[in-house]
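**Q** A predicted structure for the sequence below; I have some questions about it.
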Amino acid sequence: MMNLLPDVWRQDFWLPPGVTWKDMEQLSSSDRPQPLDLLISLPLALAFIALRYLFERFCAPPMGRCLGVRNRIQVTAAPSPKLESYYTQRSRRPSQSEVISLMSQCGKTQRQIEMWFRLRRNQDRPCRTKKFGEAAWRFFFYISAFMAGLTCLIDRPWFWDLRECWRQYPIQPMERAHYWYYMLELGFYGSLLLRISVDIKRKDFKEQVVHHLATIFLLSFSYCANYVRIGTLVVLLHDSSDILLESAKMFNYGTGWRKTCDALFIVFAAIFLVTRLVIFPSKIIHTTLVLSMEVFEPFFGYYFFNVLLMVLQALHVFWAGLILRMIYKFLKGKLEKDERSDEESELEEEGDDKEGEENMDQDDFCWERSKDSLNSKLSMLTNSCVLNNLTNHRASVADRMRKAQ
């Protein structure tokens, strides 16, 4: 293992042909990226987790109340130790044969067992306040990072001319503002990856894991290989549309903000499709694949960096498909859910045939209450009719007796 370690830092892996590590020493230690600098992202990730906890506990709730975010009233399942044990240890969705077996064990009907599991699954769904807190936290980070990145990049020549990203590469001095921009982004995505197992599990869960890993590898490798200039543009481009996505979610969870949510969604969809499907491949990938070859010949870092960009582009195409599907539903007036991120795959989106399960649960509950109320009214009406008949009968008997006398 120790013999392999020096091979990792072979200069032909990280530097173009003809450039050595000694050439990089022309830059001072503070002006060139150092691999050990990446270690600062670990405490930053933990700091982001702590800051997020404080934000979701003290800042998000009053914001949610201002937007009218309210949790839905949930009907809790009746206590049943046997069904609870089966639910937690075996399956949340028993098959037909398993339901029949549970009927004999619990002494319940098939309908009662199916309704119990539906209500129990509803209890595990995350509440709206939790969803709002998560969206609000991401929104404030993305808008802060975007404004900071735009401030430190807008007056740089490579922001306007992408060929400047490769001028004198890799011997390019790194500014401290760009260093902290990189480290904060890396720490944030590290915190998302550390918390992904406890966050709301969405339908694109696997794609989110791949996205976070690709982003972390992309930032780490591009930093070590001094792809900092093009890397900052990639991060800034991604943050621009994520701001609108999270703000649309925030208004979606509130009450009475449907038009605002729809407007933000339309703007988000437009910016996402333009930045991720047009600007990213035509500008970013084109400059890393083609324009960079005007300065140096291909090497391992060139191929690896472009492969990571291609992975991101594949994810962009996947999410663009979901967004276009949402736009189609929106135009037809059937848009009720966020196809990308607002619903959970395992809890709320468990197949097209289960799409309306929550509504079924609420309908079942409402039907039970309506049935009880109807039975009560029928009973009162019946009693009233009987009493009226008895009263009329007594009155007629008394009248006949008076006439007979």
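**A** Everything's here; your move.
**Q** only C-alpha atoms from now on, for both contacts and neighbour counts.
**A** OK.
**Q** from the chain's centroid, how far away is the helix or strand harbouring residue 360?
**A** Using DSSP states H and E, residue 360 falls within helix 357-404. Helix 357-404 has its average C-alpha position 53 Å from the chain's average C-alpha position, going by CA atoms, centre = their mean, to the nearest Å.
**Q** use this one as the comparison:
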Amino acid sequence: MEILLNQWILQETYWLPNGLTWRDIEESGGPRHPLPRDLLLTLPLALAFVAIRYAFERVVALPLSRKLGVRDRIRVRAPPVPKLEAFYQQKNKQPTQSEIVSLGKQCDLTQRQIESWFRHRRNQDRPSNTKKFCEATWRFVFYLIAFVAGLASLIDTPWFWDHRECWRGYPKQPVTEAQFWYYILELSFYCSLLLCVSVDVKRKDFKEQIIHHIATIFLIGFSYCGNFVRVGTLVMLVHDSSDFLLESAKMFNYSGWRKTCDTLFVIFAVVFLVTRLVVLPTRVIYSTVVQSLDFFNPFPGYFFFNGLLLVLQALHVFWAWLILRMVYKFVFLGKVERDERSDEESEIEEEGAQEGGDQGEDESCWEHRKGTLNSKLVSLANNCVLNNLTHQRRNLDSRMPKAR
């Protein structure tokens, strides 16, 4: 297997500059050097992260959600209708008009009853605030620990302050134990996120998140094998610096702590925009694209690594646009209504369309509209009366000289 990997996947001509081999990296001295076989450790660690997350959400996150006052919406359950349930599970969760008519004939129900059943059934599958709170808490804890540990392991290194040091002596650069575990644990965590993507809450940017996870896994794995560890640790640190702020804002949002959530979101927006749109492209990506060429000639790994960084940067621009929309709402409307970067669910909100409680809302809205309409009609009538009186007064004034 190792010979097959070396012949087809781990060829030095793809991963390393011309004239260098994996043996050259091993013989360069130092306590540890990155080798492709080290990545096999991430597979059991990813499964371990899934198990730890399962226990953490039930032992820590769930009791914490109750203490912080997280409340779940009470949703009306759809009555059991086997034909509609089979259609919902196998064909479509949002039937078309023709399908609704056909289902109504099969089940002997009205069109309104069919629409109401599918609405309640979709709402029944929506994740609760408690589930979303537990997911956010798990990610918050990991990102916070990763950021603190990464900062502690990098702040004393020369390449943390001077990015040209990332390439001095490349690729014969030793790796410390702290940097090794920082890399391996980050890669294992993102692999665990990809494993759990089918059971996690699907959000508005679900496709972008999948692309982000895949690009991040390839970026971390390739940068480790190609010994881009120094610049790779900087990229991971920049990402972790804002992610834990976002997850903390989500936690307080689900708990109903609006002022705390808004404050954390504003702090997150500032940190995200500065780190992802200023620091990352002007310092880190500039170093990998331009400054690195002062130390070696371009090779396939150079183009692949920078291509993945540009994919991540494009996603950052997309998320920055969503965040700026939220900042606009916060400044001009006075509050953050929804986290458009990652917290909005992918499906259309239908809670306001439920029957029962919504009928009262419709009646109150109709009363309000009727009152507004009556006031406008009264104002219009008064204006008409005033116009008539003014017109008659002008006619009377025009006739007075003639009468005199």
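**A** That came through, no problem. Remember, predicted model here, so these are calculated numbers, not experimental data.
**Q** elements contacting the helix holding residue 360 of the first structure?
**A** With contacts defined as 3 or more CA pairs under 8 Å, 6 or more residues apart in numbering; DSSP states H and E, helix 357-404 of the first structure has these neighbours: helix 110-124.
**Q** tell me which residues of the helix it packs on come out buried.
**A** Of the residues in helix 110-124 of the first structure, those buried under the neighbour-count criterion (16 or more other CA atoms under 10 Å) are 110, 113, 114, 115, 116, 117, 118, 119, 120, 121, 122.
**Q** stretch 20-39 of the second structure now?
**A** Taking 16+ other CA under 10 Å as the criterion, stretch 20-39 of the second structure shows 22, 25, 26, 33, 34, 36, 39 as buried.
**Q** name the residues that touch it?
**A** For stretch 20-39 of the second structure, the surrounding residues in contact (CA atoms under 8 Å, 6 or more residues apart in numbering) are 10, 12, 171-177, 180, 184, 221, 224-227.
**Q** try it again at 7 Å.
**A** Around stretch 20-39 of the second structure, the neighbours that count as contacts under CA atoms under 7 Å, 6 or more residues apart in numbering are 12, 171, 172, 174, 175, 176, 224, 225, 227.
**Q** need the buried residues of helix 110-124 of the first structure in TSV (columns: distance to residue 371 of the first structure).
**A** As requested, the buried residues of helix 110-124 of the first structure are arranged in TSV below (distance: CA to CA, whole Å):
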residue	distance to residue 371 of the first structure
110	19
113	19
114	19
115	16
116	18
117	21
118	20
119	19
120	22
121	24
122	22
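**Q** next, residue 284 of the second structure: secondary structure please.
**A** Going by DSSP: H, G, I helix; E, B strand; the rest coil, the secondary structure assigned to residue 284 of the second structure is helix.
**Q** how near is it to residue 380 of the second structure?
**A** Counting by CA to CA, to the nearest Å, the gap between residue 284 of the second structure and residue 380 of the second structure amounts to 65 Å.
**Q** of these two, who's got more company?
**A** residue 284 (21 against 12; other CA atoms under 10 Å).
**Q** buried residues, the helix or strand where residue 332 of the second structure lies. List them.
**A** Secondary structure assigned from DSSP H and E places residue 332 of the second structure in helix 300-333. Under the neighbour-count criterion of 16+ other CA under 10 Å, helix 300-333 of the second structure has 301-302, 304-306, 308-309, 312-313, 315-316, 319-320, 322-324, 326-327, 330 buried.
**Q** alright, that wraps it up for me.
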